[in-house]
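Participant: Model the structure of this input:
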Amino acid sequence: MPDTPVSPDIITSAEGVGRLAERLGGEPIVACDLEADSMHHYQEKVCLLQFAVPGYAAIVDPLATPDLAPLAPLFADGSRRKVFHGADYDIRSLHRDFGIEVNNLFDTMIACQYLGEREFGLAAALRKRFGVELDKQYQRADWSRRPLSAGMIEYAVKDTTLLIDLYRQLEGELRERGRLPWVEEECVLLTGVRMTQRGDDPLFLRFKGASRLDRRTLAVLEEVLRFRDRRARQADVPPFKILGTDTVRELAEKRPRSAAELVGITGITEKVAARHGEGILRSVEKGMTVPERNLPVFPREERRRLSGPEEQRLKALKGWREEEAARLGIDMGYLANNALLEQLAVAAPRSVGELAASGSLREWQMREFGPGILAALAPRR
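Facilitator: Sure thing, here's the model as predicted:
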């Protein structure tokens, strides 16, 4: 197993951040990770940033020193590779909290997926390749609490100190199989993701299953969600800690009108009823009094019905994808998702030029699978 640093630098000052930026600025590859408090606070925030290079590890505490501007050039530098595992949330969070943009990203989770790994979480990858176990008790820890325990520091360090070794293994395997350009292109696209703002849209638009509810139930659901959101903001906790998803759904569907009718609803314990019962009942009543003409409507995109020939082309493309995915040993969704196949079935390109002009495919998909896609789309006689 590769050697790992035992004691990381814990950086809690602007001067320390500046020194770290200089220290990492000379490294061609830097392993990165972060920890946030989304499970514990209403407005989530980055609470730790971890870095590792061979023989050195550091943890930056942005709660103690929130100005991370000296690190921005490192993240933006396209000549230095930044290695993350499961970078989607990290990329969004770094931009939201610090305005940091990441270039030359390598996501080891994406690499695992394109190598056909069935378990591609970091814990599974480290266990398989290095025999290292991550302590899962810290996955849901409140990283905003101070001081950090020794166990939390050890967990945070392990998240990065083996990432470069993992990256080197995965990069070599991808290169051997000719799939390194696939992952690199996916990583370039990933660097552009950003957090979406809540805005003034109805809360029910982000509630799973809301599209199946009738308009009156949607009105009640919206009022219960607004109540939950207000209480969560006041208590500085995530909304699910006020009322869980199943509880909210049941309240919207059963529409209790009295304290007695709250009894038996999922998640409504005596404590919850005492603390939130009155507010819940008011929100239900408010939803019930919305005039019929003002009831909300869940927006639906009219899905174009495929014609007979389009359905046949889609079936042929799915058959091609299934065969290719089996041959390559990867999940079909990574090869080409259903939305892409449907677009191609409708566009029905007949040549490489038409396929490229459709703008649907990644460059690696076009290069590796363009001929196979065209063959699958070719008219059958």
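Participant: from here on, contacts and neighbour counts on C-alpha atoms
Facilitator: Will do.
Participant: how close does residue 372 sit to residue 246?
Facilitator: Going from residue 372 to residue 246 by C-alpha to C-alpha, to the nearest Å gives 45 Å.
Participant: higher neighbour count, these two?
Facilitator: Neighbour count, other C-alpha atoms under 10 Å: between residue 372 and residue 246, residue 372 has more, with 15 against 12.
Participant: Proceed likewise with the subsequent sequence, for comparison:
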Amino acid sequence: MSNPLYRPRGGAVSLIDNLPDYRQCLRDYTNPGDFVAFDTERACGIHYLDRAYLVQAKAERSPLVLLDPIALGDLSDFGARCQGSTWVLHAAKEDLECMDWVGLHPPRLFDTQIAAKLLGFEQVGLGAVTEDVLGVRLAKNHTRENWSRRPLKQSWLDYAALDVDYLVDLALALRSRLEDAGRWEWACQEFAFALAHFRRPHDSEPWRHLKGAGRARSGFQLGVLRELFVQRDRLAREADLAPVGVLPNRDLVDLALNVPRSYQDLAQRPFMANRQLRRYSRRWWQAIKQVRALDSAQLPLRSGPRELHTVTSVSAWEKIDSRRAELYRLLRADVSCWANKNQVWAEYALSPAACRRVAAYWDSRTDLELLFSEGQARRWQVAVFLPRFERICRLWDQG
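Facilitator: Below you'll find the model as predicted:
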């Protein structure tokens, strides 16, 4: 096994956090080439917004740069210099939204993790794929740092620089493997889909989707759940803290399911032993009192019956429609079998959402291709699975 690298090939790179250096960076990126590698470092679980506190980039024809979006603000000028290039990221979904906030909008995407999954790699983290393909071992010793801190240590900057130092080389090598395997067109469709769907859909009632929230039965419990969620979000925004740092999800849901009868009862809850969480206790009690004062018409209702294709639990399908549950299992098993045989990760062979659409709504008169489309299946997936699913569905119907 090769020794891990702790510094990029060109040596230590300084942080660009002032306008003169940024202007020079823009000049360096006048003609970056066909590919530009990007990555970001965030402070996950610390601040309210999952924003980028460092942006790394390296192009085929331009040097590796580390940009400070806190000091520089909008980076759209830099993004404009790279609009003629394909942007290479690893696990792009983790970075695209926070890049969008600072003005970085990829014209085209190459996601090296998606490529690795389409090629059947067992380990698809950046370090594992880079070592497997290029024989280069990247040190991973600063994965959980608070990147919002300033100044950033040089060892942190070296670690961050390594995440893009070999990324273009990795993309070119993976493209060659995809072409040899006849999967390059698959990859292009997956990259385009990832780029078009990275934004989180709007959720008007996010409190309903907390783990365990489905056990809230009464309007009062649902009202407490909603009010605690709203108050927590307000406090987190004001303090620029991750909501779970104000009140963990499991404790919020527990308060709604087992509502304290008094402030003294609230004070006995296990999370109150944590001083950081205890400081908001009065706000939680006030929220509960506000809900107690509401009349029944002001309390939220339980969710109505869900469309079958939106139910993710197979056991729930069994209770709703056991026959359709059987079809769902047959389709998922076929996808898994094909994925194993062809060494593709099952999630990229065909999504569970597409399988659910077909299982929920297929009948002998249904346009199966339309169901695939509604499940957001890509063209290559439709070509592979439409005839297979047609056969499975007709056999299921006859049985």
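Participant: wait, what's in contact with the corresponding residue of structure 1 for residue 143 of structure 2?
Facilitator: The alignment partner of residue 143 of structure 2 in structure 1, by TM-score structural alignment, is residue 139. Under the criterion of C-alpha atoms under 8 Å, 6 or more residues apart in numbering, residue 139 of structure 1 has no neighbours.
Participant: ok, now how distant is residue 139 of structure 1 from residue 122 of structure 1?
Facilitator: From residue 139 of structure 1 to residue 122 of structure 1 the distance is 11 Å (C-alpha to C-alpha).
Participant: can you check residue 257 of structure 1 too?
Facilitator: In this view, residue 257 of structure 1 and residue 122 of structure 1 are 47 Å apart by C-alpha to C-alpha.
Participant: count of neighbours near residue 6 of structure 1?
Facilitator: Residue 6 of structure 1 has 12 nearby residues by other C-alpha under 10 Å.
Participant: What does it correspond to in structure 2?
Facilitator: Using TM-score structural alignment as the criterion, residue 6 of structure 1 maps onto residue 11 of structure 2.
Participant: ok, which stretches of structure 1 are strands?
Facilitator: Along structure 1, counting by DSSP state E, strands occupy 9-11, 29-36, 46-53, 56-60, 81-84, 105-107.
Participant: List the neighbours of the fifth one that are in contact with it.
Facilitator: Contacts of strand 81-84 of structure 1 with the rest of the structure, by C-alpha under 8 Å, 6+ apart, involve 28-33, 75, 102-108, 163-164, 167.
Participant: got it, and the first one?
Facilitator: Where contact means C-alpha under 8 Å, 6+ apart, the residues beyond strand 9-11 of structure 1 that reach it are 17, 57, 58, 59, 60, 61.
Participant: Give me the aligned partner of the last one over in structure 2.
Facilitator: By that I understand residue 61 of structure 1. Residue 61 of structure 1 maps onto residue 68 in structure 2, by TM-score structural alignment.
Participant: That match and residue 280 of structure 2: what is the separation?
Facilitator: Distance from residue 68 of structure 2 to residue 280 of structure 2, by C-alpha to C-alpha: 33 Å.
Participant: Look up the closest residue to residue 136 of structure 2, ignoring the ones flanking it.
Facilitator: residue 130 (5.9 Å; C-alpha to C-alpha, 6 or more residues apart in numbering).
Participant: what does that neighbour align to in structure 1?
Facilitator: So, by TM-score structural alignment, residue 130 of structure 2 is matched to residue 126.
Participant: Could you give the number of residues near that match?
Facilitator: 20.
Participant: just checking, it touches residue 133?
Facilitator: Yes: with contact defined as C-alpha atoms under 8 Å, residue 126 of structure 1 counts as touching residue 133 (7.1 Å).
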